[in-house]
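Chemist: this one's sequence-less:
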């Protein structure tokens, strides 16, 4: 908790993102980074930042720590090895992330689905169907919890698998308010992400900024219905700048919400008619992410040669214990924790890797050996 305390003091001081990333990267941990910042570290910080670093306001800091103490709440900093690899390689990544839900999901291959806040009924249905199919195929679907296409994408993904919601407020707030129930469900079954500390209200400038995180976490971004001037087009541009794939769903020439998608296609986005087109394009890239995940977890599960004749991983004892606890009937995380004696966090990481390798299938938070 001392590490969280120091990181939160740095976050609340109003340091520019680049400065905070530099401090954490240079010093390797929040405590020495904070000590360096308090001594100036050649940063030429404004007087108000220096004052906040030396005498952090106790109220917000106490509220942050209380929020973090609740089950399922997490804080990831730039120094943390669990900081998502894809986001780290994107332009202007946030120096810290507040999370509600499963942190391991941020290492899962993700596809962003974005679009109009006022879609047509057909566009809403299409986003739901894309998300449901992609989630059912093992992808996490990422979006911004806004009205319209975002909401349809999260709901479609939850009906078949996992979803990631990136928001522009603190995680104790919800915008729009009518999506509070959806946000709670995403936190329970997936993960909600924000770069803003608890208590941060909805501010207009935060939402375009949020879009860079949606794009940065995802291997590709699918745009479903977007007007010529649309936040979804900002997400598409950010995805392209991050070196990620951009896909656009075409529509009727008479539909003004198709014009943004048609513009993207003219500018080089891939035209997709169904989710299978997305999977075909991103499958090889996802395999590379799986290799990174293996390296992060240090399991050595690199391929078929790491299995016994019975298909059991030849890894450490924890993996063997988990493999023995898995059967062909889907089993919930709590039961797997009881059978193995492992923490839910440890199980989540191992199950994610096994799923990426095709040895485990997931069904609404329950896991089984692949048939």
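Modeler: Looks like it came in fine. Quick caveat, the model's predicted, so the values are computed rather than measured.
Chemist: CA only for contacts and neighbour counts going forward, please
Modeler: OK.
Chemist: show me what the helix or strand harbouring residue 86 is packed up against.
Modeler: Assessed by DSSP states H and E, residue 86 sits inside helix 85-88. With contacts taken as 3 or more CA pairs under 8 Å, 6 or more residues apart in numbering; DSSP states H and E, helix 85-88 sits against helix 206-217.
Chemist: would you mark the buried spots in the helix it packs on?
Modeler: 206, 207, 209, 210, 211, 212, 213, 214, 215, 216, 217 (16 or more other CA atoms under 10 Å).
Chemist: okay, buried residues for the lengthiest helix in the chain please.
Modeler: Secondary structure assigned by DSSP state H gives helix 275-297 as the longest helix of the chain. By 16+ other CA under 10 Å, the buried positions in helix 275-297 come out as 275, 278, 279, 282, 286, 289, 290, 291, 293, 294.
Chemist: starting at the chain centroid, how far to that helix?
Modeler: Computed by CA atoms, centre = their mean, to the nearest Å, the chain-centroid distance of helix 275-297 equals 15 Å.
Chemist: what about the closest residue to residue 163 other than its chain neighbours, how many neighbours?
Modeler: Leaving aside its sequence neighbours, residue 163 sits nearest to residue 141 (CA to CA, 6 or more residues apart in numbering; 4.7 Å). Other residues within reach of residue 141, judged by other CA atoms under 10 Å, total 31.
Chemist: again, but for the one 10 residues further on
Modeler: Residue 151 has 25 neighbours, counted by other CA under 10 Å.
Chemist: in which helix or strand does it reside?
Modeler: Short version, using DSSP H and E: residue 151 is in helix 149-158.
Chemist: who are the packing partners of the helix or strand that that helix is followed by?
Modeler: Sequence-wise, the next helix or strand downstream of helix 149-158 (DSSP H and E) is strand 162-166. Applying 3+ CA pairs under 8 Å, 6+ apart, one finds that strand 162-166 contacts strand 140-143, helix 149-158, helix 180-189, strand 191-194, helix 206-217.
Chemist: save these as a markdown table, and put in distance to residue 30 too.
Modeler: Output for those, formatted as a markdown table (distance: least, CA to CA, whole Å):
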| stretch | distance to residue 30 |
| --- | --- |
| strand 140-143 | 29 |
| helix 149-158 | 34 |
| helix 180-189 | 26 |
| strand 191-194 | 19 |
| helix 206-217 | 22 |
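Chemist: of all the ones you listed, which one is nearest residue 168?
Modeler: Closest of these to residue 168 is helix 206-217, at 5.1 Å (criterion: CA to CA).
Chemist: structure B:
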């Protein structure tokens, strides 16, 4: 169904058959692919005899395939046909020529893809950027800046539209694409139906992505944000990309699932190192120990993916936020005293020799200038 809408009765019947196959009880992705391999298109499956079906699937699934379509399925089909009438909405099946080739190369490609926005981005070179939902200010800044530069250089940025690193990566990619005629823009792979924005706080971002990028889901319309859906959609995030960059991740982060899937799919895995004291660096350090490529700038990724073109890429400090000038040499000295590891107020007072009032004033100036962040427990950390 690689068209905006099913314009004929035959096309509507084809769509209904694909949805019926996807929604049949007991038919998962692997069983569906086995049936398609044996019978061809879904309509051939549903016109086959019980004995023919039973040669491919267990008895209970054969009976389920022969059952009449339910009212819920008819309603879903009608809803999907209506959704396809809206500008920018498309649906791709495994049988469509426009189905992303990158996903055909993975072990478990989605049966159906719901696409909202610029579908052509799914065929372009891409880089996934993932990380913590509860990222630090530095993690947000790194995700934004890396994505902006990689997008400027023509890579489409793939992420999951979650809060934190994902949202920052999408925003950076949109800005990078807007500032370059050859920009790559961004693709959000979501864990809900394509007609639902989750989390709701990203509604504005979702509209921007649908306009200038692309939103992709394998889940039927109306599917809410079920927890089990999000780890599963990660294989699409990594599958669409040439590599995966993990910006910040705790030791048990879902981003590590994406990284593992990327490695299994033969994609490159990159990780940004951080402080040995930060829980959100543990996952990245773990990946680096396991063979992920340590990166300090977007240039490192460009050189790995495309050494010839990387020579003209970012020149200096691609990953880091520019250090803004802060009035007063005392503040500059305090930054040097702070270093790059988290430090308590008492330790800073001891190192700097400043009284509490002066130190509080300096720390406030640095925080307002975006050069430090305050972590839980009154711990201070430098940004950039």
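Modeler: Everything's here; your move. Computed from a prediction, not measured in an experiment: that's the story for all the values here.
Chemist: got a TM-score for the two of them?
Modeler: Once the chains are laid over each other, their TM-score by TM-score structural alignment, normalised by the length of the first structure reads 0.73; 286 aligned residues with a CA RMSD of 2.2 Å.
Chemist: still on that earlier bit, mind checking what the residue nearest to residue 163 of the first structure lines up with in the second structure?
Modeler: With TM-score structural alignment as the criterion, residue 141 of the first structure lines up with residue 157 in the second structure.
Chemist: which residues does that match contact?
Modeler: 126-129, 147, 150-151, 169-170, 173, 184-187 (CA atoms under 8 Å, 6 or more residues apart in numbering).
Chemist: for those, which ones persist in the first structure?
Modeler: Retained contacts for the contacts of residue 157 of the second structure in the first structure, judged by both residues aligned by TM-score structural alignment, their matches' CA atoms under 8 Å, are 126-129, 147, 150-151, 169-170, 173, 185-187.
Chemist: let me see the contact set for the most centrally placed residue in the second structure.
Modeler: With distances taken as CA atoms, centre = their mean, residue 159 lies nearest the centre of the second structure, 1.6 Å away. Residue 159 of the second structure makes contact with 128, 129, 130, 166, 169, 170, 186, 187, 188, 189, 237, according to CA under 8 Å, 6+ apart.
Chemist: which of these lies closest to residue 46 of the second structure?
Modeler: residue 189 (30.4 Å).
Chemist: that closest one maps to what in the first structure?
Modeler: Residue mapping for residue 189 of the second structure onto the first structure gives residue 166, with TM-score structural alignment as the criterion.
Chemist: how many neighbouring residues does that match have?
Modeler: Residue 166 of the first structure has 24 nearby residues by other CA under 10 Å.
Chemist: same check on residue 21 of the second structure?
Modeler: For residue 21 of the second structure, using other CA under 10 Å, the count is 23.
Chemist: quickly find the element holding it.
Modeler: Taking DSSP H and E as the criterion, residue 21 of the second structure maps to helix 9-23.
Chemist: what is the next helix or strand after that helix packed up against?
Modeler: Sequence order places helix 29-39 as the next helix or strand after helix 9-23 of the second structure, per DSSP H and E. If you count contacts as 3+ CA pairs under 8 Å, 6+ apart, helix 29-39 of the second structure packs onto helix 9-23, helix 42-46.
Chemist: any buried residues in the first one, and which?
Modeler: Yep, that's helix 9-23 of the second structure we're talking about. 12, 14, 15, 16, 17, 18, 19, 20, 21, 22, 23.
Chemist: same thing with the shortest one?
Modeler: Judged by neighbour count (16+ other CA under 10 Å), helix 42-46 of the second structure contains these buried residues: 42, 43, 45, 46.
Chemist: what of stretch 21-28 of the first structure?
Modeler: 21, 22, 23, 24, 25.
Chemist: and what of stretch 46-60 of the second structure?
Modeler: Quick answer for stretch 46-60 of the second structure (16+ other CA under 10 Å): 46, 50, 53, 56, 57.
Chemist: now, which of the residues you listed sits nearest residue 112 of the second structure?
Modeler: Of all the buried residues of stretch 46-60 of the second structure, residue 46 has the smallest distance to residue 112 of the second structure: 17.6 Å, by CA to CA.
Chemist: so that closest one is in contact with residue 65, correct?
Modeler: Yes. Contact criterion CA atoms under 8 Å: residue 46 of the second structure and residue 65 qualify, at 6.5 Å.
Chemist: please work out which residues outside the helix holding residue 151 of the first structure touch it.
Modeler: Outside helix 149-158 of the first structure, the residues within contact range by CA under 8 Å, 6+ apart are 113-119, 123-125, 127-136, 140-145, 163-165, 182, 186, 189, 224, 364.
Chemist: so who does the residue lying closest to residue 243 of the second structure once chain neighbours are set aside touch?
Modeler: Closest residue to residue 243 of the second structure apart from its sequence neighbours, by CA to CA, 6+ apart: residue 268 at 4.3 Å. When contacts are counted by CA under 8 Å, 6+ apart, residue 268 of the second structure touches 242, 243, 244, 262, 292.
Chemist: and the alignment partner in the first structure of the third one, how far from residue 130 of the first structure?
Modeler: The reference is to residue 244 of the second structure. In the first structure, the residue matched to residue 244 of the second structure (TM-score structural alignment) is residue 221. Using CA to CA, to the nearest Å, residue 221 of the first structure is found at 12 Å from residue 130 of the first structure.
Chemist: repeat for residue 177 of the first structure
Modeler: Taken as CA to CA, the span from residue 177 of the first structure to residue 130 of the first structure is 25 Å.
Chemist: okay, these two: which has more neighbours?
Modeler: Legend: neighbour count by other CA under 10 Å for residue 177 of the first structure and residue 130, higher for residue 130 (24 against 10).
Chemist: just give the closest residue to the more buried one, not the sequence neighbours.
Modeler: residue 275 (5.4 Å).
Chemist: residue in the second structure matching the one you found?
Modeler: With TM-score structural alignment as the criterion, residue 275 of the first structure lines up with residue 298 in the second structure.
Chemist: its match touches residue 152, doesn't it?
Modeler: No. Between residue 298 of the second structure and residue 152 there is no contact under CA under 8 Å: 10.9 Å.
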